[in-house]
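I'll drop the sequence and a predicted model, then ask my questions.
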Amino acid sequence: MKQWLFRPHEWMLARRYLRSRRSERFVSLISWSSGIGIAIGVMTLIVVLSVMNGAASEIRDKMLGFSSHIDVQGPGDTLEGWRGWLKTVESLPDVERAAPYVQGQVLASYGARAYGALLKGVDVARSDDIAQHIIRGRFVNSEGSPFQVVMGKTLVRKLGLELGDQVRLMSPSGGISPSGAAPRMRGFTLVGVFDSGFHEYDVGVILTPIPAIQRLNRMGDAVTGLELFLHDRELASQVAGQVKSALPSGAWVIDWQQRNRAFFNALKTERVAMGVILSLIIMVAVFNMVASLVMVVMERRKEIAILKTIGASRLSVMRIVMLMGTMLSGIGTLVGAILGLLLAWKLDVLLAWIETITGVQFMSGEVYFIDHIPSKIDPMSVSVIVIISLIMGVLATLYPAWRAASVPPAEALRYE
């Protein structure tokens, strides 16, 4: 094992061979350019994966800000005996709170403008988390008429509403008239505007007290289902199984991971694909380093031959070349990791400054799910990137090291 340890003179020679003489500056430039390429690849990988991790986390937080961790519904379209079910699920230790809800599609109109939206009836006493997103006005309450709504800022802007305006909501759950089925329509007072940070909610969700939508659709005391919020949302799939076992056989239970499985699987696949594609930057730099080290070996044939004639072993020569490549890849990886972490750490500030200077918005909430570019550094991903980069750098030195060890002294010094 001791014969594989690097000796002081080998470190000295490796450093000296990386420094160029006047006639070898081109070779040295190629060598260091490979290290720069590795640094750029590592930096890009860290930044891109941090942005994708941040986007996935941001979207998940925004989605769950207005959505339950577990959704419970009955065998039919509505749930009649929901109060008993509510007591059952609230008794489970992992459930922080539970609340009934009623929801249905409506057409919201004001003046000549009309947009489709999801009207959701909430239990006012159990919706403090939603009330925290109100930016104008107030949240709905149980005082006075129940026909009051809060709407997302984007939908309010599209309809041209102001606080106190009457918006007409038309529900397709209509009754039977002499002319056939007819939708139900009712005026609601806009009492507040919320900003969820998630465009899909800001443009398509209207909140109202449960009695209002029950009366609009003539549902009596029935609700659509129950919303469960957990102490730890990552345990949603396990708790969903417990909920299903505790409720009657007709209960339909789905957690947030199942509800959004296709979306988050797509994000995961995109993150993996992007990582593989960007890894090609590092691979190109590594191949560049192989070529540059081979050129260094060819330029240093005389020095290598002299080393072998004065007693340097093949293994010692290989270690010198491997040290050269390891230093190049190590410095490139270290610089790339530092720059990548700094850029990912302050990416939102940098992009906000660029948007202010240029007046260009990089992400529009009406096109994407979020209106900014978040960044979340994952220590595990950074560690994997650094380790893989170092391993690739070490492997890239094997062929040039073998070429250096194979230099025949007699032939290299024949005309000297």
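On my side now, so go ahead.

alpha carbons only for contacts and neighbour counts from here, please
Fine.

quick check, L169 in a strand?
Yes: per DSSP: H, G, I helix; E, B strand; the rest coil, L169 lies within a strand segment.

wouldn't it be in contact with P183 here?
No: using Cα atoms under 8 Å, L169 makes no contact with P183, being 10.1 Å away.

okay, these two: which has more neighbours?
Neighbour count, other Cα atoms under 10 Å: between L169 and P183, L169 has more, with 24 against 14.

Could you check which helix or strand contains the residue lying closest to the more buried one once chain neighbours are set aside?
Among residues not flanking L169 along the chain, A108 sits closest, at 4.7 Å (Cα to Cα, 6 or more residues apart in numbering). According to DSSP states H and E, A108 maps onto strand 95-110.

what's around the residue nearest to L169, how many residues?
Neighbours of A108 (other Cα under 10 Å): 25.

go on, S177?
9.

got it, and G116?
16.

just M274 next, same as before
15.

and what of L323?
Neighbours of L323 (other Cα under 10 Å): 23.

now W256
20.

That one against S68, yeah?
Yes: contact criterion Cα under 8 Å: W256 and S68 qualify, at 7.1 Å.

Show me where the stretch 251-400 of the chain has its helices.
256-259, 261-299, 301-309, 314-345, 347-358, 379-395, 398-405 (DSSP state H, counting those that start in this stretch).

next, the one to line up against it:
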Amino acid sequence: MANCGFYCVKLIKMPFEWLVGLRYTRAGRRNGRNSFISFISAISMAGIALGVTALIVVLSVYNGFQKVVTERMVSVLGHVEVYDVGGTGFADWRTAAAGAARNPQVKGAAPFVEMQGMLVHGGDKLRPSVVRGILPEEEPKVSDIGEQIKEGSLDVLKPGAFNIILGAELARELEAKVGDRVALALSQGNSLSNMAPTLRSFTVAGIFEVGHNEFDSGLALVHMEDGLPLLNMSGPFALRLRLQDMQQAPAVANELRAALPGQLVVRDWTKQNAGWLAVVKSQKSMMFIILTLIIAVAAFNLVATLVMTVTDKQADIAILRTLGASPFSIMKIFVVQGALVGVLGTMIGVAAGVVLAMNVGVIVPAIESMFGMKFLSKDIYFISAVPSDLRWSDVAAIGATSVLLALVSTLYPSWWAARVKPAEALRYE
């Protein structure tokens, strides 16, 4: 006893179930008899690692897609919009803006009007669009569209000049360049007897590119003073607000709805884009479930591995039972063996997934260049680059799910091992 030294201390600190379980996990590499079992364990570990890696990367791409598109939408739409539904509009929009600014979350406000019409260029190029009337000096307080203008600037929008700034895709579809004249056709009236459109000519004075196809192909900007006469209004009917934290928009909208006087409708960006957000959320949930099944298949391979191990180690189990090991201790041995495979596979998968997710912006362009292809066409999708937003909460959930599935997979083989009867197991030994 005096000569065992460090090893005795080590054995005392580690339960024998852990020692035996770890030994069984390594045995296949040192004993040719168990090489097939070791191979199946390696396959199970690799499957778990691959499933975890794929799930982390896919969810990171979904998060990145949602983040980029949301930022681009909000940069044009604003965080909260306040509409006057009384029909008169905001006679004094600055007073309404000052009332909204009493909320500590509101850091900017600007008025606007919107009209839906048809833009015509060259007599044969027609495109439907939303034409937004803004105040150039106020717009930077609520949006970033001034920074996204490729030709011209917001300063070209002057009252009475009837200049217009087009989205890049809209300009391309109209074949209109800076300096060209385009006509805006607006329908007037709701009856068949009064359907003659109102026409107004504008000069293209700028082109913007948000990077979101919906706005680049269907939005145009004019000065608010040029748009109000077309709507027969004397003042703007809506305000756009920018908040300190866009995630607080639903709560701020409820507060403003209760605090502001008049017949108002208050909408935050989550309500304006509720359909799109719901689709992204449901797709992300379905993808999580589908890819989790890959991890589950790999984890359940542990059942076959442990069953073969139990069959091969029945004599060892019988000897341990004869020496006084309880059925629960036998269960713990094989739970340790299976859990070790699951934990190692999960750790490898998490490491690989995090590295890939953090370098999607480098890996995807390299693949596109190598094969001469484009994953996201700018003409079809909102964005043309594959984004990634790694969230550690997702990584933790994926890792915990993977380890849990591995542990569940060890229960039946471990229970079966605990039921081995020593006398029957040693009969033919």
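Done, it's in. The shown structure was predicted, so the numbers you read here are calculated from the model rather than taken from an experiment.

wait, which of the helices of the stretch 251-400 of the first structure is closest to G121 of the first structure?
With Cα to Cα, the closest approach to G121 of the first structure among those belongs to helix 256-259: 19.5 Å.

Check which residues of that closest one are buried.
W256, Q257 (16 or more other Cα atoms under 10 Å).

Run through the neighbouring helices and strands of it.
helix 236-246 (3 or more Cα pairs under 8 Å, 6 or more residues apart in numbering; DSSP states H and E).

isn't S217 of the second structure right up against I207?
No: taking contacts as Cα under 8 Å, S217 of the second structure lies outside contact range of I207: 11.2 Å.

Please identify every residue contacting each of the two.
G167, A168, A171 (Cα atoms under 8 Å, 6 or more residues apart in numbering).

wait, isn't the first one in contact with G211?
This means G167 of the second structure. No: counting by Cα under 8 Å, G211 is not a contact partner of G167 of the second structure; they are 9.8 Å apart.

Would you mind telling me which of these two has the busier surroundings?
G167 (28 against 20).

What separation do you get for the residue in the first structure that the more buried one lines up against and G204 of the first structure?
Under the alignment (TM-score structural alignment), G167 of the second structure pairs with G152 of the first structure. For G152 of the first structure, the distance to G204 of the first structure (Cα to Cα, to the nearest Å) stands at 7 Å.

again with V296 of the first structure
From V296 of the first structure to G204 of the first structure the distance is 64 Å (Cα to Cα).

More neighbours: which of those two?
Between V296 of the first structure and G204, counting by other Cα under 10 Å, V296 is the more crowded of the two (23 against 18).

Now which residue in the second structure aligns to that one?
That one, V296 of the first structure, aligns with T309 by TM-score structural alignment.

So that match sits against I37, correct?
Yes: if you go by Cα under 8 Å, T309 of the second structure and I37 touch, sitting 7.0 Å apart.

so the single longest helix found in the second structure corresponds to what in the first structure?
Assignment by DSSP state H gives helix 35-77 as the longest helix of the second structure. Counting by TM-score structural alignment, helix 35-77 of the second structure falls onto residues 25-67 of the first structure.

Show me what A273 of the first structure lines up with in the second structure.
Match for A273 of the first structure (TM-score structural alignment): M286.

Tell me, how many residues neighbour its match?
M286 of the second structure, neighbours per other Cα under 10 Å, totals 12.

Distance check, it against A278 of the second structure.
12 Å.

Trace L342 of the first structure over to the second structure, please.
In the second structure, L342 of the first structure lines up with V355, judged by TM-score structural alignment.

Count the residues that sit near that match.
Look at V355 of the second structure: counted by other Cα under 10 Å, it has 15 neighbours.

repeat for the one 3 residues further on
Counted with other Cα under 10 Å, residues neighbouring M358 of the second structure total 16.

How about A112 of the first structure?
Neighbour count of A112 of the first structure, defined by other Cα under 10 Å: 6.

before we move on, back to that, trace the strand holding A108 of the first structure over to the second structure and give me the residue numbers.
By TM-score structural alignment, strand 95-110 of the first structure lines up with residues 106-121 in the second structure.

tell me the average deviation of the matching stretch from the first structure after fitting.
Compared with the first structure after the fit, stretch 106-121 of the second structure shows a mean deviation of 0.9 Å (mean Cα distance after the TM-score superposition for the first structure).

since we're on the counterpart of N254 of the second structure in the first structure, how many residues are nearby?
Aligned against the first structure by TM-score structural alignment, N254 of the second structure finds its counterpart in G241. G241 of the first structure is flanked by 13 other residues according to other Cα under 10 Å.

Quick check: closest non-adjacent residue to the residue nearest the centre of the second structure.
For the second structure, the residue nearest the mean C-alpha position is N63 (1.9 Å; Cα atoms, centre = their mean). Sequence neighbours aside, D389 is the residue nearest to N63 of the second structure in space, at 5.3 Å (criterion: Cα to Cα, 6+ apart).
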